[in-house]
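J.: A structural model of the following input is requested.
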Amino acid sequence: MKVLVVGGGGREHTIVWKLAQSSKVEKIYCAPGNAGIAELAECLPINVMEIEKLVEFAVSEKIDLTFVGPEDPLLAGIVDQFQAKGLTIFGPNARAALIEGSKSFAKELMEKYEIPTAHYATFTDYEQALQYVRKEGAPIVIKADGLAAGKGVTVAMTLEEAETALREAMQDEVFGAAGAKVVIEQFLQGEEMTLLSFVDGEVVKPMVLSQDHKPAFDGDKGPNTGGMGSYSPVPQMPQELIDQIVDEIVAPTAKAMVQEGRSFQGILYTGLIQTEEGPKVIEYNARFGDPETQVVLPRLDTDLIDIFVAGISGELDSLDIQWKEDAAVCVVMASGGYPDTYEAGKEITGLEQAADKEAIVFHAGTALQDNAVVTNGGRVLGVTSIGPTVQEAQQRVYQAVSEIKFEGAHYRSDIADKALRQMK
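T.: The predicted structure follows:
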C-alpha cells in the first residue's frame, strides 16, 4: 500500500513510525513532515491546510489510504473532499469533527445525552461572562470555544486569573475568532487521564489508557501547554474504571453522534477526570492526542494499517486489537520560553546517543539545516522509552533525555511521578 500521512509533528512521526513497521505498507508520504519523519517517509512541501493540493497528490500518486493527524484540516473538511474524489481516508468528516471544533457543541451533546461532565455556561457577551464568573467565584475553568492549539483553556484558581483569561479571549482576541465565544465550567477536582478509541459509527475499540502532563513546569505548575509528556498504562486507574468509561461515556458519545447525524469515523480522544462522583469528560478531540500517541502506539501489537482498513471497510467490530503489557513514558523537550515566545534554529545534538539508550526519539518541531537537525517549534522532541514497568520506562527515558542537547532546552523532570506515588 501507498500511504499518505497529513501533519508534521510528534504525533505524525509516531504514526509514520508505526505504519513503517507494517509489511503491507510499501511507501509512506508525509505532508509536510519534519526532520525525523524524513528518515521513514518522503516528505512533501504541502501544508496541512492546502487540501486541494493534497487531493491532487493523492489522485496522481494513486494513494491507497490517507490518515490525517491534526485537527485543523479535519474541521476544514479534508475527509469530505477526499471522499468526494473517491479517495480512501480514515478520519471524521467536518460535521463529526465539530466535537473538537466547538466546545459548546460538545457540552450541549453531553447535556442532551446525559454524558457526565462539568456544569457549564456559554457566552458571547464579555460583560455577561464577567458577571457570571464573579457570581460563581474561583476556582473556575475558562475555555475558548474554538480551536486554540491546545492553549485555549485556563484553570483559574483566583478571580483575578479568571477575569484575565476572559479579557484575553474575548477582548484582546489572543485566540482570534476561537475566543469570541467562551465556555465557563465548574472546576473539577481529581486526576486526569486520556482514553483514545478507534471509532466507526457506534463501534468503539478503546486503546490503552494514558496520562498527559499539560502544565509547563514540574509539579503541574505554570501555563498550560500542548503537553509536556505522557505515560501508559496509568496503573492507579483500575480496569473496572476503564470499562465504566467505555460503557458510560465513550460508547454513548459515539451513539449520540450517530443519532445527531454526525456519525464519527476515526480516532476519538476523550479527556477525562476521575472525580468523587466518578469519571467525567473534560474535552473531546477528533484525532490522536499529542503526546499521548507517543506512548499508546508503541504499546500496540496489532498492525495499525489493519485497524485503519477495518475502520474504513466496516469491519472494525470483528477486529481483535492486541496490546503489549510493557509501559511507555514520553518526555517532551521544548524550546526555552515555550509556550510563550521562543527562538528556532538551535542545533540539536545527542540524538544517536539517546537512541543507543533504547529510546525512540519522535521529532515534533525540527527541521534540517545544512545537514544538521535544528529546532523548529515550541515542542521540539518527544523522547519515549519502553520498559516492563512505568518506573523502569521512566528511568530509561530520562537517561536518554540527558544525552540530547540544544540551547534553551526545557523539559519536566517529573513525568509519570503520579503513577509511582500511587504505587508506593
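
J.: Every contact and neighbour count from this point should use C-alpha atoms.
T.: Fine.

J.: Hmm, Trp17 is touching Glu39, no?
T.: No - with contacts counted by C-alpha atoms under 8 Å, Trp17 stays clear of Glu39, the gap being 9.6 Å.

J.: So for the two, which residue has more residues nearby?
T.: More crowded of Trp17 and Glu39, by other C-alpha atoms under 10 Å: Trp17, with 21 against 11.

J.: Quick check: nearest residue in space to the spatially most central residue of the chain, chain neighbours excluded?
T.: The centre of the chain sits closest to Gly289, judged by C-alpha atoms, centre = their mean, with a distance of 1.5 Å. With C-alpha to C-alpha, 6 or more residues apart in numbering as the criterion, Gly289 has its nearest non-adjacent residue at 6.7 Å, and that residue is Tyr269.

J.: I'd like the structure of this one too, to check against the first:
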Amino acid sequence: MRILVLGSGAKDHAIAWWFSQSRLIDGLFVAPGNVGTESIATNLSINPSSPQEVYQACLENIIDYVFIGTEAPLFTGVIDYLNERGIDTFGAPSRALKLEGDRNFSRTFTDRHNIPTPTHHVFEAEEPLAAYLKRHTGERFVVKSNTIAPSRVMIDSSDYDALMNFAKSLFPTGSIMLKEHLGGLPVTITLLLDNNGYLMLPPSSDYMKAGEGGLPTGGMGSICPVPLQEEVLKSLVETIIEPTLYGLKVERMAYKGVLTISVIITKKGPILVDYHVRFNDPAAQAFVPLVRTDIIDILNAMKNDTLSDLKLEVSTKSSVALVVASAGYPEKPVVGKELEPIPAALMLNAFQGAPFYFFGGVNAMNGKLLTTGGRCVTVVGIGKNIMDANKNAYKGVKFISFPGSWYRADIGDSFFEN
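T.: Model (predicted):
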C-alpha cells in the first residue's frame, strides 16, 4: 500500500513515523512534510489544503490511501474531493466538521444527547459580553472562538480586562464562546471510528499553558497513558463516548476516522470540553510510540467495520512528551534561529532506548536547521512509568538547543509527586 500523509507539524511527523514502522506499506509520502519526515518518507512540495493539488499528487505517485490527521485540509474539503474520485482517505468529511468547526452547534448537539458540558454562552458582540462579565465579577471563565481555532487558543481567567481584551481579539473573526471554568484533570481521549464501533487509543493528559498559570498555547507537553480509575473510565464511556457516537449516527454525521474528545475529570465525573475531528498535538506524539499494532491493520479493520473486534497492542511503558518552543511563543514567536547540530541517530529516531524527536516548526536550509514557528520540536521520553519517562524526556531535551529555546520544566510532575 502507498500512503500519503498530509501535514508538516510534529504530530504529522509522528503519524508518518507510525506508518514507517508498518510491514504492509511499499511507499510513504508526506505533503509537505518537514526535516524529520524526509528521512522516513518522500516529501512532496504541494499545498496539503488544496484538493486539486493533493489529487494530482495521488495520481502522479500512485497513492492508495490519504491520511489526514491535522485540521486545515479537512476544512478545505480535501476528504470529499478525493472520495468523489475514488481515493480512500482517513479523515472527517464535510458533514461532520461542524462538530468542531462550530462550537455552538457542538453544544446544542451535547444538549440534545444529554452529554455533560460546562455552562456556556455565545456572544456576537462586545457589549453584551461586557455586561455579562460585570454581573459575574470575580467568577472564572474560559473564552475561546466559537469557530475552528488553530492550536485551541483560549484564555482561562477571572480578570475582567484579560477576558475582554482576549475576546476583542477574536470578535473580528466571528462570535465567541464563554464557558465556566472547570477544576480537575484534563484528559484527551482519541477514538478511531467505523460504522459499527470504535477503538480507543491510550488516553493522555495535555499541558496547554506556557507555564502554571501562564498563557494558553497549542500544547507544551503530554503524558500517556493517564491512570484512570475503572469507575471513571466506565462513566466516561457511558456519559460521553456512547451518547456521542449515537448522536453522530442518528444525526447522519457518522464517519470513519478519528474523533478526539477533550474532557475534564471533575469531582462530579467526566465533563466534555471540546470535540476535535482530528488528532491533537502533543497527545499524538505521546501515544504513537506506545502503540504496537500495525497502523495498516487498524485501517483495514476500520475499512471492514471491525474496529471494535481488534485487540489493540500497547506497550506497558509510559511516555512524556515535551515541546521545545521559540522565544516569544505563544504571542510572537521569534523564527530563523539555528539549532545546534543533532546526532544523526536521534534525528532518525533509530537509536534504541533514546527519546523520540518529532519536528514541527523547523526547516532545513543550506545544511542548517532553522526555526520556522513557535513549537519547534517535541521530545518524547519512554520509561517503565511516568517518572522514568519524565527523566528520559528531560535528558533528551538537552540535544535540542537554539537561541531563545524554552520548555516547561514540570511536564508529568503532578503524576508522581506527593
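
J.: before we move on, back to that, now which residue in the second structure aligns to the residue nearest to the centre of the first structure?
T.: Structural alignment (TM-score structural alignment) places Gly289 of the first structure against Asn280 in the second structure.

J.: Please, which helix or strand holds that match?
T.: Following DSSP states H and E, there is no helix or strand that holds Asn280 of the second structure.

J.: Next, the contact list for Ala10 of the second structure, please.
T.: Contact analysis of Ala10 of the second structure by C-alpha atoms under 8 Å, 6 or more residues apart in numbering lists 281-282, 285, 358-361, 376-378.

J.: let's see 10 Å
T.: Ala10 of the second structure makes contact with 16, 33-34, 36-37, 281-282, 284-285, 323, 357-362, 375-379, according to C-alpha atoms under 10 Å, 6 or more residues apart in numbering.

J.: Also Pro298 of the first structure?
T.: By C-alpha under 10 Å, 6+ apart, the contact list for Pro298 of the first structure reads 14-15, 17-18, 232, 323-324, 326-328, 360, 384-386.

J.: Go again with 7 Å.
T.: By C-alpha atoms under 7 Å, 6 or more residues apart in numbering, the contact set of Pro298 of the first structure is empty.

J.: Could you find the counterpart of it in the second structure?
T.: Checking with TM-score structural alignment, Pro298 of the first structure has Pro289 as its match.

J.: Distance of that match relative to Leu339 of the second structure?
T.: In this structure, Pro289 of the second structure and Leu339 of the second structure are 24 Å apart, going by C-alpha to C-alpha, to the nearest Å.

J.: Tell me how far the residue nearest to Ala35 of the first structure when sequence neighbours are not counted lies from Gly278 of the first structure.
T.: Closest residue to Ala35 of the first structure apart from its sequence neighbours, by C-alpha to C-alpha, 6+ apart: Ala367 at 4.9 Å. Separation of Ala367 of the first structure from Gly278 of the first structure (C-alpha to C-alpha): 44 Å.

J.: Between these two, which is the more surrounded one?
T.: A direct count of neighbours by other C-alpha under 10 Å for Ala367 of the first structure and Gly278 places Ala367 higher, at 23 against 12.

J.: Hmm, the more buried one is touching Gly377, no?
T.: No - look at Ala367 of the first structure against Gly377 with C-alpha atoms under 7 Å: they stay out of range, at 9.1 Å.

J.: Could you look up the SS state of Tyr329 of the second structure?
T.: coil (DSSP: H, G, I helix; E, B strand; the rest coil).

J.: got it, and the one 5 residues further on?
T.: Put simply, Val334 of the second structure is coil when judged by three-state DSSP.

J.: So what does it match up with in the first structure?
T.: With TM-score structural alignment defining the correspondence, Val334 of the second structure maps onto Glu343 in the first structure.

J.: tell me which residues in stretch 93-107 of the second structure are buried?
T.: For stretch 93-107 of the second structure, the neighbour count (16 or more other C-alpha atoms under 10 Å) marks 93, 96-101, 103-104, 106-107 as buried.

J.: burial of the closest residue to Arg11 of the first structure other than its chain neighbours, as a residue count?
T.: Leaving aside its sequence neighbours, Arg11 of the first structure sits nearest to Asp290 (C-alpha to C-alpha, 6+ apart; 5.4 Å). Residues contacting Asp290 of the first structure under the criterion other C-alpha under 10 Å number 24.

J.: how close does Asp290 of the first structure get to Phe187 of the first structure?
T.: For Asp290 of the first structure relative to Phe187 of the first structure (C-alpha to C-alpha), the value is 24 Å.

J.: now Gly378 of the first structure
T.: 28 Å.

J.: more crowded one of these two?
T.: Gly378 (23 against 17).

J.: List the contacts of the aligned residue in the second structure for the more buried one.
T.: Using TM-score structural alignment, the equivalent of Gly378 of the first structure in the second structure is Gly374. The neighbours of Gly374 of the second structure, taking C-alpha under 7 Å, 6+ apart as the test, are 325-326, 329-330, 333, 361.

J.: before we move on, what about Thr122 of the first structure?
T.: 104, 182-184.

J.: what about the residue nearest to Arg375 of the second structure when sequence neighbours are not counted, neighbour count?
T.: Sequence neighbours aside, Ala325 is the residue nearest to Arg375 of the second structure in space, at 4.4 Å (criterion: C-alpha to C-alpha, 6+ apart). By other C-alpha under 10 Å, 27 other residues sit near Ala325 of the second structure.

J.: Give me the distance between Ala325 of the second structure and Gly404 of the second structure.
T.: Taken as C-alpha to C-alpha, the span from Ala325 of the second structure to Gly404 of the second structure is 8 Å.
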